[in-house]
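> Structure of the sequence below:
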Amino acid sequence: MNSSALSHALLSISLAFAAVLLTNSGEAAEPTSEPQPLRVMSYNIRYGTARDGDDAWVHRQEPMVKYLKESKVDILGLQEALAFQISDLLEGLPEFKRSGVARDDGKDKGEFSPLLYRHERFELVREGTFWLSATHEVVGSKGWDAMLPRVCSWTELKDKSTGKRFIAASTHFDHMGQEARAESGKLIARRLKELAADLPVVLVGDFNARLASDPIQNVLAKPDSASDWRLVDAQGVSAKKPTGPTATFNGFKAIPEGDNKIDFIFVRDFVVLDHVVENPLTPAGRFVSDHLPVIANIEFPKESVEK
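The predicted structure follows:
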């Protein structure tokens, strides 16, 4: 073989090898890691302008940041959070980003039910907020007999290490309107089914209602008879025995006896590994909020198909 032919042959081999490398590098770019559990929390943090004396936000901010950092959650759904409280938390928790808007103006006026997520682990795919009313796309709308506007903020997240996607949502039902709570349950089930389709879902919130009540049962019911789509209570399907108090509202006074749980985590197409209600305290021995945080470790089912 002369030198020209040899050079041509070597060039052809080099180009073919480069093509293989490009193909393989393209495949390697796809996430292939085994899914890791997601640690999810629901926490009503008590609105920060309340005149709560020794339990005012100024006394609770630092203990709450410390608790949340130590809890090592991946996704945090808050309720009653005002804009300045979210800023305070994110300043102390820079590993998180926020999704969600305020209920009064769809921007920053009034309370949020936001989601905070670890931005190094998750990529934001899409997000939104709807109002708990018959006109759920109307910003600031009040539903049925509700005293205040209420929202559900949701986000579609993608786990960067696996490529798996899911919907996370946070909400806070009205504390006065009985009809509003019942109708809000139906609306949330219907809207999350529309938004998620076949994606797994985790919904957290302060529902101002107990598990056996109509509002919660409406959340857990099938949105339509033609589908098997439905949410389940994470505590009820936990692989390990749930731990912690059976009530979640303390009113800055005491944890009541009996089953008085109004803060929940609901899931669809997730395996619930464990479920706990915790009771964080300030250095002064006071409650960090007038609600207790609810935490669940969840994971994608083994047969779950990557979206």
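> rest of the way, CA atoms for contacts and neighbours
Fine.
> how close does E299 get to V232?
Distance of E299 to V232, given as CA to CA, to the nearest Å: 14 Å.
> F173 now?
F173 is 18 Å from V232, by CA to CA.
> So these two - more neighbours on which side?
F173 (26 against 19; other CA atoms under 10 Å).
> number of nearby residues for the closest residue to that one other than its chain neighbours?
Using CA to CA, 6 or more residues apart in numbering and skipping the chain neighbours, the partner closest in space to F173 is F207 (4.8 Å). By the measure other CA under 10 Å, the count of residues near F207 is 22.
> give the contact list for P63.
With contacts defined as CA atoms under 8 Å, 6 or more residues apart in numbering, P63 is in contact with L281, T282, P283, V288.
> so which strand or helix has it?
Using DSSP states H and E, P63 sits in helix 57-71.
> Buried residues of that helix, list them for me.
Residues W57, H59, R60, Q61, E62, P63, M64, V65, L68 are the ones in helix 57-71 that count as buried (16 or more other CA atoms under 10 Å).
> Could you single out the nearest of the residues you listed to T23?
Nearest to T23, judged by CA to CA, of the buried residues of helix 57-71 is L68 at 42.8 Å.
> Tell me the spacing between that closest one and G100.
Distance of L68 to G100, given as CA to CA: 19 Å.
> and what of H175?
Computed with CA to CA, the distance linking H175 and G100 is 21 Å.
> who's more crowded, those two?
Legend: neighbour count by other CA under 10 Å for H175 and G100, higher for G100 (24 against 15).
> Please work out how many residues are found near the closest residue to the more buried one other than its chain neighbours.
Distances taken as CA to CA, 6+ apart place P114 nearest to G100, at 4.7 Å, with adjacent residues excluded. Neighbours of P114 under the rule other CA under 10 Å: 28.
> Hmm, P114 is touching Q79, no?
Yes. With contact defined as CA atoms under 8 Å, P114 reaches Q79; the gap is 7.0 Å.
> what touches both of these two?
Counting by CA under 8 Å, 6+ apart, the shared contacts of P114 and Q79 are S170.
> quick one: the strands in the protein?
Along the chain, counting by DSSP state E, strands occupy 38-44, 75-79, 96-99, 115-118, 122-131, 151-159, 165-172, 201-206, 232-233, 263-268, 271-277, 294-299.
> about what we covered before: tell me how far the residue nearest to G100 lies from P245.
For P114 relative to P245 (CA to CA), the value is 25 Å.
> Enumerate every residue touching the residue lying closest to W144 once chain neighbours are set aside.
Sequence neighbours aside, A180 is the residue nearest to W144 in space, at 5.1 Å (criterion: CA to CA, 6+ apart). By CA under 8 Å, 6+ apart, the residues touching A180 are L132, S133, G143, W144, D145, A146, F173, D174.
> Here is the second sequence; please produce its structure so I can put it next to the first one:
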Amino acid sequence: MALRRFISIPLIASLAFGALAAPAAISPTPAMAKAKAKPKPKPKPSSPALRVASYNILCSTCGGPSWSSRRTAVASTIKNQKPDVVGIQEASQGKLPGKQVSQYSELLSTLGSPYRAANSNGYNCERVTTPSKCVYKDQGASQGTRIIYNSSTVTLLAQGSRKLTSASGAGDRYVAWARFQQRSSGKKFLFVNAHLEHRKSDYYYELRKTQTRQVLDTLKQHRDSLPVVMVGDWNSDKWAKPSNAPSDLILGAGFVDPLGHVYRSKAIGKNATVEKRIRTNYWSVNHLKREAQHYPEGTNGVNIDQIYVSPMRVSEFEVVVKLDKKGRFVGTIPSDHNMLRATVHLP
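I've put the predicted structure just below:
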């Protein structure tokens, strides 16, 4: 009680007033400002990755190292990249020497499950296993131009082929097509694989233009408004004269070169869409030379093989080469072409 006598009335009023007074304003710290900021909208999720590839495996009768010495390396290259769909060129359908199987069927058996052929018929004859005494029947066969798919990730819906105009006395050229459904997303797409005439002259330049138009016409017939992945050995590149006709026609039809090649230049064009590049400065052909041909990093290599797409996200593109630190191929060189592999996302 004695203590209360020493507390003055003004002091009591002052304490009471202070208890009721509003707190002083506090300047917001950067941390507080950040906490009050509205969260940015999350980017629209992309569809699941779809891995696609193009690979000219060098036909078993085209010279160079034997198919038996390269078969395992070719199959390993494909399996290591885990494509959902791959377009194969030069997979011969004729029987291998001393065997009752073709290069194409032996590649399939070496790959094993879950890889399957979109079409396993050898010939467009009533008897699909031999061209002998052939009575023509469209069996969807496409000689060495084939489509292989991973049956655990995509479902085959339809498939077929078209014979392209070919030079007199030359081997037949085909475009193969297949419609698939991606299991993870349920989305459907069209996959097209072609192999154009390789010889060089004004006549063959015009022939490649004709063949490309036929590829685009076939695609149009079977597209049904689906997104498209178009691969192949186009036997033309950015240094071709008088122009890179197949690419010009394909781009003119509204398709995209994810790498953004520029005619007669090593530069990467502003129209490039791929997000991540892996050795895309390397060429798609290697001529079986131990030292891999390439341009400096930050440029585009020379691609007679190419992967084109309808407008869609392309998150990655790789020229598949297994090299040592000096840029030389390690082990068996699988083919005279390097595999191209892209990761796309269906719209």
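> of all the contacts of P63 of structure 1, which comes closest to H119 of structure 1?
Here the nearest of those to H119 of structure 1, counting by CA to CA, is V288; it sits at 25.3 Å.
> count of neighbours near the closest one?
If you count neighbours by other CA under 10 Å, V288 of structure 1 ends up with 27.
> What does it correspond to in structure 2?
In structure 2, the residue matched to V288 of structure 1 (TM-score structural alignment) is P334.
> and what of K69 of structure 1?
Matched to structure 2 by TM-score structural alignment, K69 of structure 1 sits across from K79.
> which ones are touching that match?
Taking CA under 8 Å, 6+ apart, we find K79 of structure 2 in contact with L111.
> gap between E194 of structure 1 and I167 of structure 1?
Distance from E194 of structure 1 to I167 of structure 1, by CA to CA: 11 Å.
> re earlier: can you find the partner of the residue nearest to G100 of structure 1 in structure 2?
Taking TM-score structural alignment, P114 of structure 1 has R146 as its aligned residue in structure 2.
> And S99 of structure 1, by the same measure?
That one, S99 of structure 1, aligns with A118 by TM-score structural alignment.
> What is the burial count for its match?
24.
> got the strands of structure 1 as a markdown table, with distance to K186 of structure 1 columns?
What follows is the strands of structure 1, written out as a markdown table (distance: least, CA to CA, whole Å):
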| stretch | distance to K186 of structure 1 |
| --- | --- |
| strand 38-44 | 20 |
| strand 75-79 | 20 |
| strand 96-99 | 23 |
| strand 115-118 | 21 |
| strand 122-131 | 13 |
| strand 151-159 | 13 |
| strand 165-172 | 13 |
| strand 201-206 | 14 |
| strand 232-233 | 14 |
| strand 263-268 | 14 |
| strand 271-277 | 23 |
| strand 294-299 | 23 |
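> which part of structure 2 lines up with the helix ranked longest in structure 1?
As assigned by DSSP state H, the longest helix anywhere in structure 1 is helix 3-28. The aligned range for helix 3-28 of structure 1 in structure 2 is empty, by TM-score structural alignment.
> Check the offset of that helix from the chain's centre.
Here helix 3-28 of structure 1 shows a centroid-to-chain-centroid distance of 48 Å under the convention CA atoms, centre = their mean, to the nearest Å.
> before we move on, what about stretch 60-74 of structure 1?
Distance of stretch 60-74 of structure 1 from its chain centroid, counting by CA atoms, centre = their mean, is 16 Å.
> ok so, going back, just give me which of the contacts of P63 of structure 1 are shared by structure 2.
Conservation of the contacts of P63 of structure 1 in structure 2, assessed by both residues aligned by TM-score structural alignment, their matches' CA atoms under 8 Å: retained contacts are V288.
> surely L288 of structure 2 meets G331?
No. With contacts counted by CA under 8 Å, L288 of structure 2 stays clear of G331, the gap being 11.9 Å.
> higher neighbour count, those two?
Between L288 of structure 2 and G331, L288 has the larger neighbour count (other CA under 10 Å), namely 17 against 11.
> Identify the spatial nearest neighbour of that one, chain neighbours not counted.
Counting by CA to CA, 6+ apart, the residue nearest L288 of structure 2 is D336, at 4.8 Å.
> Aligned counterpart of R51 of structure 2 in structure 1, please.
So R51 of structure 2 corresponds to R39, using TM-score structural alignment.
> doesn't A296 make contact with its match?
Yes. Look at R39 of structure 1 against A296 with CA under 8 Å: they come within range, at 5.9 Å.
> In terms of neighbours, single out the busier of the two.
Higher neighbour count among R39 of structure 1 and A296: A296, with 25 against 19, using other CA under 10 Å.
> Return the residues in contact with the closest residue to the more buried one other than its chain neighbours.
Once flanking residues are discounted, A296 of structure 1 sits nearest to H275: 4.4 Å by CA to CA, 6+ apart. Listed by CA under 8 Å, 6+ apart, the contact set of H275 of structure 1 reads A234, Q235, S238, K240, K241, P242, T243, V294, I295, A296, N297.
> And H275 of structure 1? What does it align with in structure 2?
The alignment partner of H275 of structure 1 in structure 2, by TM-score structural alignment, is F317.
> Check the spacing between that match and L58 of structure 2 real quick.
From F317 of structure 2 to L58 of structure 2 the distance is 22 Å (CA to CA).
> And T110 of structure 2, by the same measure?
Distance, T110 of structure 2 to L58 of structure 2, by CA to CA: 16 Å.
> Have a look at the two and say which one is more surrounded.
Remark: of T110 of structure 2 and L58, L58 carries more neighbours, 24 against 15, as counted by other CA under 10 Å.
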